[in-house]
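Enquirer: Quick one, fold the following:
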Amino acid sequence: MPTPFDATTKELVRFQPEDWLALLGLPPEPCELVDTDLATVSTEADRLIQVNSTPPYLVHIEFQAGHDGHAVPVRMLRYNVLADAQTSLSVLSYVILLRPEADSPALTGAVERLRPNGSRYLAFEYGVIRLWKLPVANILRGGLATLPLALLCDLSATTAENVVSSMATRIETEARVESKRKLWASTYLLAGVRYAPQIAGKLLEKAVAEMKESMTYQKILADGREEGIAQGVALGERRFFLKMATRRLGEPDAATLAKIEQASAITIEQWGDALDQVETWAELVKA
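Expert: Now for the predicted structure:
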């Protein structure tokens, strides 16, 4: 299922595909987006970049905001094989995790299958990038297309306000008018992964006017992405609630995380109100 941020991340890859090579640790080369018919399996699988090196190869990027750890490795393998079959090019696959709640022990970067005798008959590797562990400086000095990811990175050495200021400097000096609007719109929408809407709005208040004028933003709305934005807001509120609750109750187990993932915004708000009245996760999220 497409994530609430699917249209945004897809647009950023289309914007300047060569910028994503640096984020993935790949050598700079001329790039172009490839439109292959992987939509028969899922619309999420169309972020394919052809790198025109010698020889050429493909880069497949998958973005993950929700906890779907056990399904992701198999999905990465399936998309990799499909892209290979349709293009006859080597395919490098990467999953970019947008927030800690998307992580899982299953995301090892490898898929193996064994014969009954224990010998391996299949080995597939894919890259895993956990944005919250990536120093924000890496993004701030990278390409413009990856700049909207900055607020989701490791900010331990700086502040969100400083990050936005650094972004503004680059966007104002390097981007054209419509690109500025596109980048700020994407930044605002992706900020919902980590921040409640009030916080995101405060951080990006100077960019709101640009965002509302963005053709990308208007297209997202026209395509029915109001629902996606609402889901993004819910993700931000859930992230904030989980952070506060973990400070009080400790790390939740997998079953509790799954329950939080499925909870409505109203339920999250009720749990937040009850947080100072309980001592355990079980008490807080009881049915």
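Enquirer: from here on, contacts and neighbour counts on C-alpha atoms
Expert: Fine.
Enquirer: residues in contact with Ser214?
Expert: Neighbour list for Ser214: Glu178, Arg181, Lys182, Ala185 [criterion: C-alpha atoms under 8 Å, 6 or more residues apart in numbering].
Enquirer: and Lys243, how far is that from Leu249?
Expert: Separation of Lys243 from Leu249 (C-alpha to C-alpha, to the nearest Å) stands at 10 Å.
Enquirer: And those two? Which one has more around it.
Expert: Leu249 (17 against 13; other C-alpha atoms under 10 Å).
Enquirer: Tell me where the stretch 101-250 of the chain has strands.
Expert: Ranges of strands within the stretch 101-250 of the chain are 110-114, 120-125, 127-130, based on DSSP state E, counting those that start in this stretch.
Enquirer: Can you say which of those strands is nearest to Ile49?
Expert: Among those, the nearest to Ile49 by C-alpha to C-alpha is strand 127-130 (15.2 Å).
Enquirer: Another sequence for comparison is provided below:
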Amino acid sequence: LEGESEVLHIELQTDPTKVMPMRLADYRLRIHRKAPDKTIHQVVIYLRQTNSEQVYQEYFEIAGMYAEYRVIRIWEVPIAQLMQYSGLLPFAALGQTDNPEQVLRDSVQAMSQLPASNQQHEVLGAAYLLSGLVLDQAMIGKIIRRDVMRESVTYQAVLDEGREEGLQLGIKEGRQVGIEEARRSIVINLLREGASIDLIAKASGMSIDEINQLQDSL
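Expert: Below is the predicted model:
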């Protein structure tokens, strides 16, 4: 997101990597090159709970260079915050809870009440994939109806991947698709709220053409 004096850059990551600090520093320099007079805020959101020390690192440092960024460990985020916005509902089961099964049930109920059926299908598809980080597929299948899932482009992409390379690999690769679909859902919500296309592109990393296509589909 870009305002008059500030820029917010957000990264979604399933697991930490050693190159993440350098990647954030690289993006910071790119953003600074385009907007040298603006303050830059960077946030990394980690999706899968881990004991890795890397999810606590909030800076990049080499000789003569130091850059900070903020880290959000989604398993520490209160469920109420994730349930507050439709674009965040697919992430709810990953939040701060001892009962992700019940949280998924609650979030699915909230998703089922969204006004547009195609929006319901896609956020449910993203929820199906993302919740696989904390729940087994059998349990998820009991909560999210298969007849609904058949309408989800996200879910169908996973099935196609599974037929070609094996179901488990399809689901694993599909989780990244789920992250992308969740990002797509957030972008759609921003469009509906009247945010500018340039601002959405800078915040989401999607191209202007991709955003225009989403806008045309609304």
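Enquirer: if we can go back for a sec, turn the contacts of Ser214 of the first structure into CSV, including distance to Glu283 of the first structure and neighbour count.
Expert: What follows is the contacts of Ser214 of the first structure, written out as CSV (distance: C-alpha to C-alpha, whole Å; neighbours: other C-alpha atoms under 10 Å):
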residue, distance to Glu283 of the first structure, neighbour count
Glu178, 50, 14
Arg181, 45, 24
Lys182, 44, 27
Ala185, 39, 28
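Enquirer: Among those, which ones are in helices?
Expert: Counting by DSSP state H, the contacts of Ser214 of the first structure place Glu178, Arg181, Lys182, Ala185 in helices.
Enquirer: What does the second one correspond to in the second structure?
Expert: The reference is to Arg181 of the first structure. Using TM-score structural alignment as the criterion, Arg181 of the first structure maps onto His121 of the second structure.
Enquirer: Which of the contacts of Ser214 of the first structure lies at the shortest distance from Cys31 of the first structure?
Expert: Out of the contacts of Ser214 of the first structure, the member with the shortest distance to Cys31 of the first structure (by C-alpha to C-alpha) is Lys182, at 20.4 Å.
Enquirer: In contact with that closest one, which residues?
Expert: Met211, Ser214, Met215, Thr216, Tyr217.
Enquirer: what residue is smack in the middle of the second structure?
Expert: In the second structure, the centroid-proximal residue (C-alpha atoms, centre = their mean) is Ile179; its distance is 4.4 Å.
Enquirer: Tell me which residues touch it, please.
Expert: Leu12, Ala126, Leu130.
Enquirer: what do you get for Lys180 of the first structure?
Expert: Taking C-alpha under 8 Å, 6+ apart as the test, what Lys180 of the first structure contacts is Ile171, Glu172, Glu210.
Enquirer: what's the spacing between the equivalent of the first one over in the second structure and Ser152 of the second structure?
Expert: In other words, Ile171 of the first structure. Aligned counterpart of Ile171 of the first structure in the second structure: Met111 (TM-score structural alignment). As for Met111 of the second structure, its distance to Ser152 of the second structure is 13 Å (criterion: C-alpha to C-alpha).
Enquirer: hey, what's in contact with both of these two?
Expert: Counting by C-alpha under 8 Å, 6+ apart, the residues touching both Met111 of the second structure and Ser152 are Leu124.
Enquirer: moving C-terminal of the helix ranked longest in the second structure, what's the next helix or strand?
Expert: In the second structure, taking DSSP H as the definition, the longest helix is helix 167-192. Downstream of helix 167-192 of the second structure, the first helix or strand assigned by DSSP states H and E is helix 197-204.
Enquirer: and that following helix, which residues are buried?
Expert: Residues of helix 197-204 of the second structure classed as buried by neighbour count (16 or more other C-alpha atoms under 10 Å): Ile197, Ile200, Ala201, Lys202, Ala203, Ser204.
Enquirer: In the first structure, what stretch matches it?
Expert: Going by TM-score structural alignment: helix 197-204 of the second structure matches no residues.
Enquirer: Next, the residues that contact that helix from outside, please.
Expert: 1-2, 8-10, 183, 187, 190-191, 206-208, 211-212.
Enquirer: Narrow those residues to those in strands?
Expert: Judged by DSSP state E, the contacts of helix 197-204 of the second structure include Leu8, His9, Ile10 as members of strands.
Enquirer: What's the second one aligned with over in the first structure?
Expert: Residue correspondence, TM-score structural alignment: His9 of the second structure in this structure matches His60 in the first structure.
Enquirer: Okay, the aligned partner of Thr108 of the first structure in the second structure and Val19 of the second structure: tell me how far apart.
Expert: By TM-score structural alignment, Thr108 of the first structure lines up with Gln57 in the second structure. Counting by C-alpha to C-alpha, the gap from Gln57 of the second structure to Val19 of the second structure is 11 Å.
Enquirer: Likewise for Ala92 of the second structure?
Expert: Per C-alpha to C-alpha, Ala92 of the second structure is found 27 Å from Val19 of the second structure.
Enquirer: what number of residues lie near Lys259 of the first structure?
Expert: The number of residues packed near Lys259 of the first structure is 12, by other C-alpha under 10 Å.
Enquirer: right, and out of the ones in helices among the contacts of Ser214 of the first structure, which lies closest to Leu33 of the first structure?
Expert: Nearest to Leu33 of the first structure among these, with distances taken as C-alpha to C-alpha, is Lys182, at 18.2 Å.
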